[in-house]
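Participant: predicted coordinates and the sequence they were generated for:
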Amino acid sequence: MQGLKIVLIGYGKMGHVIEKIAQARGHQIVLTIDRGEEALFDDPRFASADVAIEFTAPAMAFDNCLRAIERGIPVVSGTTGWTDRQPELRARCEAGEGTVFWSSNFSIGVNLFLQINRRVAALMQAAPNYHLSMDETHHIHKLDAPSGTAITLAEAILSERPELTGWELSEEPHTGLLPITAHREGEVPGIHTVTYTSEVDRIVLTHEAFGRQGFALGAVLAAEFAHTHQGWLTMDDMLQLG
């Protein structure tokens, strides 16, 4: 693929890792836009871009993505904690008014883990005596809890376990709810664990990220995909895992 001109919306730790990986793959970072620099959306360098990659904060993500698609720039967003605002953007993309590639997690390993989680949840219907719980740990800078990945894992489990009506951020949830505990410690990139416990044994599924590189590489791959595809896009579209 010919090198892309990329805008980074959000230039924190993740943005810097994405920059290095994008450049290593032959792409050019033409502009970075950080908090308080929203005027740069009208910069000619933004208009020249092939795609934007957005990793910011939940309160900023919707406006950032909207600004991009209104200017005709496909945008890849890895910000979580704003799913309530996404239906409007999705409707616009499905109507042909722009391209947004969103994922709660761009790691290839995590997306394989999501598929494993769904399949195990379906298999465990044969053993309803197992108690389910979920635990996730991230760095102290992560603003939302539980993580978007944890919510995605929970939604998959709920779709396969009719006795569960929802999830709850609690170590001791109400009956019929999947308990999720969230920890924020140091610089932990991300650990997600789903546990099935019975009176006689325990089944544990865990994904642990060793750094931000896996997330960043996935985001760059998503940018390459968004450059040649239109509409509301997800990792399932790119990896064809669904």
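Facilitator: Happy to help now that I have it. In this text, all values refer to a predicted model and were calculated from it rather than measured experimentally.

Participant: only C-alpha atoms for contact and neighbour calcs from this point on.
Facilitator: Will do.

Participant: how about residue 227, secondary structure?
Facilitator: helix (DSSP: H, G, I helix; E, B strand; the rest coil).

Participant: do residue 199 as well
Facilitator: Residue 199 ends up coil, using three-state DSSP.

Participant: let's bring in a second one:
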Amino acid sequence: MKIALIGYGKMGHEIEKIAVQRGHTVVSIIDVNNREDFESEAFGSADVAIEFSTPASALDNYRKCFAAGVPVVAGTTGWLDHMDEVKEACTKGGQTFFYASNYSLGVNIFFVLNKYLAKIMNNYSDYDVKMEEIHHIHKLDAPSGTAITLAEGIIENVDRKDGWHLETEESDSDIAIRSIREGEVPGIHEIIYESEADTISIKHDAKSRKGFALGAVVAAEFTKGKKGFLGMNDMLNF
């Protein structure tokens, strides 16, 4: 498979390494200094583009991929206010877009576990729920896309919660998400249910970027040849 990489930071390098190990060819690498390559023949020849850039540049990157007719596996978060535009490009424009807030298999298992626990805790109103997420100092958005997905999973299943808020609850119906940026932490997410009697928590702690990069390459393999808006539920069929 021919892969284009958009964003060539630490994640981009890790994705390149894993893609080559799995027998794929990286035909184009686009970073901040060569954005004109979106119009190159090499980029246009890619079966899939894997994008890990910044929230500020992500949407424009997707538009350029669509213009070139190259399917996208999107790993950037912090741009989700524009998701309707991307979905419309898929439904009406015939584009292909795979989005996940987190590409780690372990995190996606954690998503399922989070929803299951939330369904149980819906029956126990003595427990309040909050969340803490820790990432490296280079991460620009807060809370993380993963934390937002976890919060949405709780809101879907806990009747007394209908929104989330960064750092503190604005009302009893909010989930407080504390975001910490320190060192080179790949990603830690913890869901905490607390009552006067005790605390119940579940936690995912990423050891390195490898799990995220592998998941992105596997998602690219899944996306090749498909049309429409895709996600982890399509690929993993949990």
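Facilitator: Now that the structure is in, tell me what you want to look at. Note that the coordinates shown come from a computational prediction; the quantities given were computed from them, not determined experimentally.

Participant: residues near the counterpart of residue 33 of structure 2 in structure 1, how many?
Facilitator: Structural correspondence for residue 33 of structure 2 with respect to structure 1 (TM-score structural alignment): residue 36. Neighbourhood size, residue 36 of structure 1 [other Cα atoms under 10 Å]: 7.

Participant: also residue 204 of structure 1?
Facilitator: 12.

Participant: residue 170 of structure 2 too?
Facilitator: Residues near residue 170 of structure 2, counting by other Cα under 10 Å: 13.

Participant: which SS class is it?
Facilitator: coil.

Participant: can you give me the helices for structure 1?
Facilitator: 13-24, 44-47, 58-70, 86-94, 108-123, 148-160, 213-228, 235-239 (DSSP state H).

Participant: would TSV of these with distance to residue 7 of structure 1 be doable?
Facilitator: Listed next are those as TSV, based on distance: least, Cα to Cα, whole Å:
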stretch	distance to residue 7 of structure 1
helix 13-24	10
helix 44-47	7
helix 58-70	10
helix 86-94	20
helix 108-123	22
helix 148-160	23
helix 213-228	10
helix 235-239	20
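
Participant: in a markdown table, list the ones you listed along with distance to residue 5 of structure 1 and mean neighbour count.
Facilitator: What follows is those, written out as a markdown table (distance: least, Cα to Cα, whole Å; neighbours: other Cα atoms under 10 Å):
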| stretch | distance to residue 5 of structure 1 | mean neighbour count |
| --- | --- | --- |
| helix 13-24 | 10 | 17 |
| helix 44-47 | 9 | 16 |
| helix 58-70 | 14 | 18 |
| helix 86-94 | 22 | 16 |
| helix 108-123 | 23 | 17 |
| helix 148-160 | 28 | 20 |
| helix 213-228 | 10 | 21 |
| helix 235-239 | 20 | 15 |
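
Participant: please state the offset of stretch 134-147 of structure 1 from the chain centre?
Facilitator: 13 Å (Cα atoms, centre = their mean, to the nearest Å).

Participant: structure 2: matching residues for that stretch?
Facilitator: Using TM-score structural alignment, stretch 134-147 of structure 1 pairs with 131-144 in structure 2.

Participant: what's the answer for stretch 222-236 of structure 1, then?
Facilitator: By TM-score structural alignment, stretch 222-236 of structure 1 lines up with residues 219-233 in structure 2.

Participant: stretch 49-65 of structure 1 now?
Facilitator: Under TM-score structural alignment, the match for stretch 49-65 of structure 1 is residues 46-62.

Participant: contacts for that stretch, please.
Facilitator: 1-8, 11-12, 27-28, 65, 70-79, 82, 86, 140-141, 216-217, 220, 223-225 (Cα atoms under 8 Å, 6 or more residues apart in numbering).
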